[in-house]
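Visitor: Here's a sequence, model it:
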Amino acid sequence: MFTKTLNVLLLCLTSLSLIATAKPIASNDLNVMPLMNGQMLPSAKVANLKGETLDLLSLTQGKPSIIFFYRGGWCPFCNSQMGQLKEIEPKLIEMGFQLIGISPDSPEKLNASMIDQKLSYTLLSDTNLNAMQAFGLAYYTSEKTTERYMKKLKLDELLKVTPQGDKRLVLPVPAIYISDGTGLIHFQYVNPNFRVRPAPQLIEMAASLVPM
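Guide: Got it, this is the predicted structure:
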């Protein structure tokens, strides 16, 4: 009886360790604590192109998904990646996946990206950082980076106060997550170097290994 109870307890603890909880905003891009393979997609409130609030978990329920986080439509490296994903989207759909992009851009800016790049996959707004923190990707940029970006871009909604009382720009570390229909993460690519993104061939290969 004791052994059976202990096994159940261990199983519960293991399951709990795989459940994601929202993480605090990291002090910099090297200190983020992203979700890993074997964990479950989290619940997070985001907004669609119309500004309507949705739960990311409900959008992925029963649907194998490829979710990518990008810094915004103002980032040339992000735009390049979005174009690459557009090229392989038909193959991903044929494999049974839906493609979802998440950024701190407002719904208005997302609509502009959809039109400019002629995208057909889903883009979601995370201006409140809910998804970025749930995935452990949000971080404070440095004072120098904050000042440089704020001079060129209108990103006031992404200015947050650090624990030290400084105003800093908050961005996500670019990332790719591939999950099955149950929400289990099978592949993740997180790189603090925002200039480096996974090759489309790598994403296709990783997706092909996910049991459907």
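Visitor: CA only for contacts and neighbour counts going forward, please
Guide: Noted.
Visitor: in stretch 69-88, what's buried?
Guide: 69-73, 77-79, 81-82, 85-86 (16 or more other CA atoms under 10 Å).
Visitor: all strands of this protein, in order?
Guide: 45-47, 53-55, 65-69, 98-103, 122-125, 138-140, 159-161, 167-172, 175-179, 185-190 (DSSP state E).
Visitor: so what secondary structure elements neighbour the first one?
Guide: If I follow you right, that is strand 45-47. strand 53-55, strand 122-125, helix 130-134 (3 or more CA pairs under 8 Å, 6 or more residues apart in numbering; DSSP states H and E).
Visitor: One more sequence to fold, the one below, so I can look at both together:
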Amino acid sequence: MGDLNTDLADLRVAVAEHVPAEVAPVLKADREKFVGLVAEAAVKPGAAMPDFTLPDAGGARVRVADGPAVVVFYRGAWCPYCNLALRAYQQELLPELENLGVKLVAISPQLPDDSLSTKELEFAVLSDVDNELGRALGITFRQDPKLKPTFDALIGDVEKINGAREWELPYPTVLVVDGEGVIRYIDVHPDYTTRTDPADVLAAVKALRGNASQ
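Guide: Predicted coordinates for the structure are as follows:
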């Protein structure tokens, strides 16, 4: 079993080595804007999870506030850091969560047809088109329009992938929602190359059981 933080650090090095020379400084400058940033607008523990139902890859609607649940926001299937984290959560979190009776849900602003395939992931992958839920949670931001040509060259038209006119993305975020639909834990990562450690998520989930018994 790998260590997510180590794997993310290795990926940062690999990305820096393999992107075109003219793109590397643009990506580096973009990331550095977010390092150390705090998402002050993000919802705080104790708030109710907004009552949204979002479509999965097959078009079925899922009510996000139905807990207990771990809810993972990611930027999109085009983001290698997101893919690495989601697969780590599947390997390290999903079996434990299933044993605890807690569901795992991943959410991005991508259209349902462009979300990560359910063949790859064994948990629900939902589409927050236009970032309505992410915005309600205070975890979205708008990219600098000047960077769009660089990203389009690397991954394709982000707005088309997301089916949205605004180039808005969620910060990578993990929330733990209890059985009453209340957010008990939130961890927001403005630096998109870092993610919540699976051990921290499990600790937050296990704390739910302690709170429920009090």
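Visitor: quick one on the thing from earlier: sort out for me which of the buried residues of stretch 69-88 of the first structure are in helices.
Guide: 77-79, 81-82, 85-86 (DSSP state H).
Visitor: What about the counterpart of Ser120 of the first structure in the second structure, how many residues nearby?
Guide: Superposed on the second structure with TM-score structural alignment, Ser120 of the first structure falls opposite Glu122. Using other CA atoms under 10 Å, Glu122 of the second structure has 14 neighbouring residues.
Visitor: Over to Val64 of the second structure?
Guide: As a burial measure, Val64 of the second structure scores 23 neighbours (other CA under 10 Å).
Visitor: for it, what are its contacts?
Guide: 49, 51-54, 71 (CA atoms under 8 Å, 6 or more residues apart in numbering).
Visitor: ok, back up a step: nearest to Met36 of the first structure, of the helices and strands packed on strand 45-47 of the first structure?
Guide: helix 130-134 (12.0 Å; CA to CA).
Visitor: Onto which residues of the second structure does that closest one map?
Guide: The alignment of helix 130-134 of the first structure onto the second structure (TM-score structural alignment) covers residues 132-136.
Visitor: Look up the average distance of the matching stretch to its aligned counterpart in the first structure.
Guide: Its aligned residues in the first structure lie a mean 1.3 Å from stretch 132-136 of the second structure after superposition (mean CA distance after the TM-score superposition for the first structure).
Visitor: What residues sit buried inside that stretch?
Guide: Of the residues in stretch 132-136 of the second structure, 133-135 count as buried by neighbour count, 16+ other CA under 10 Å.
Visitor: Could you tell me the end-to-end distance of stretch 159-167 of the second structure?
Guide: Start to finish, the residues bounding stretch 159-167 of the second structure are 6 Å apart (CA to CA, to the nearest Å).
Visitor: wait, stretch 198-212 of the first structure
Guide: 22 Å.
Visitor: quick one: that stretch to chain centroid distance?
Guide: Stretch 198-212 of the first structure sits 17 Å away from the centroid of its parent chain (CA atoms, centre = their mean, to the nearest Å).
Visitor: rewinding a little: between the buried residues of stretch 132-136 of the second structure, which is nearest Ala24 of the second structure?
Guide: Looking across those and measuring by CA to CA, the closest to Ala24 of the second structure is Gly134, at 28.4 Å.
Visitor: The most centrally placed residue in the first structure and Val190 of the first structure: what is the separation?
Guide: Residue closest to the mean C-alpha point of the first structure, counted by CA atoms, centre = their mean, is Phe69 at 3.6 Å. Using CA to CA, Phe69 of the first structure is found at 9 Å from Val190 of the first structure.
Visitor: Check Leu35 of the first structure too.
Guide: Separation of Leu35 of the first structure from Val190 of the first structure (CA to CA): 9 Å.
Visitor: for Leu129 of the first structure, same thing?
Guide: From Leu129 of the first structure across to Val190 of the first structure, the span is 17 Å (CA to CA).
Visitor: again with Leu13 of the first structure
Guide: 26 Å.
Visitor: The two: which has the busier surroundings?
Guide: Set side by side, Leu13 of the first structure and Val190 show more neighbours around Val190, with 22 against 11, by other CA under 10 Å.
Visitor: Aligned counterpart of the more buried one in the second structure, please.
Guide: Aligned partner of Val190 of the first structure by TM-score structural alignment: Val188.
Visitor: What about the residue nearest to that match when sequence neighbours are not counted, how many residues nearby?
Guide: Spatial nearest neighbour of Val188 of the second structure, excluding adjacent residues (CA to CA, 6 or more residues apart in numbering): Thr173 at 4.4 Å. Thr173 of the second structure has 24 neighbouring residues, counting by other CA under 10 Å.
Visitor: residues contacting Thr173 of the second structure?
Guide: With CA under 8 Å, 6+ apart, Thr173 of the second structure has these contacts: 72-74, 139, 186-189, 195-196.
Visitor: Let's have the residues you listed in JSON lines, adding distance to Val205 of the second structure.
Guide: Formatted as JSON lines, these follow (distance: CA to CA, whole Å):
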{"residue": "Val72", "distance to Val205 of the second structure": "13"}
{"residue": "Phe73", "distance to Val205 of the second structure": "17"}
{"residue": "Tyr74", "distance to Val205 of the second structure": "19"}
{"residue": "Ile139", "distance to Val205 of the second structure": "21"}
{"residue": "Ile186", "distance to Val205 of the second structure": "11"}
{"residue": "Asp187", "distance to Val205 of the second structure": "13"}
{"residue": "Val188", "distance to Val205 of the second structure": "17"}
{"residue": "His189", "distance to Val205 of the second structure": "19"}
{"residue": "Arg195", "distance to Val205 of the second structure": "17"}
{"residue": "Thr196", "distance to Val205 of the second structure": "13"}
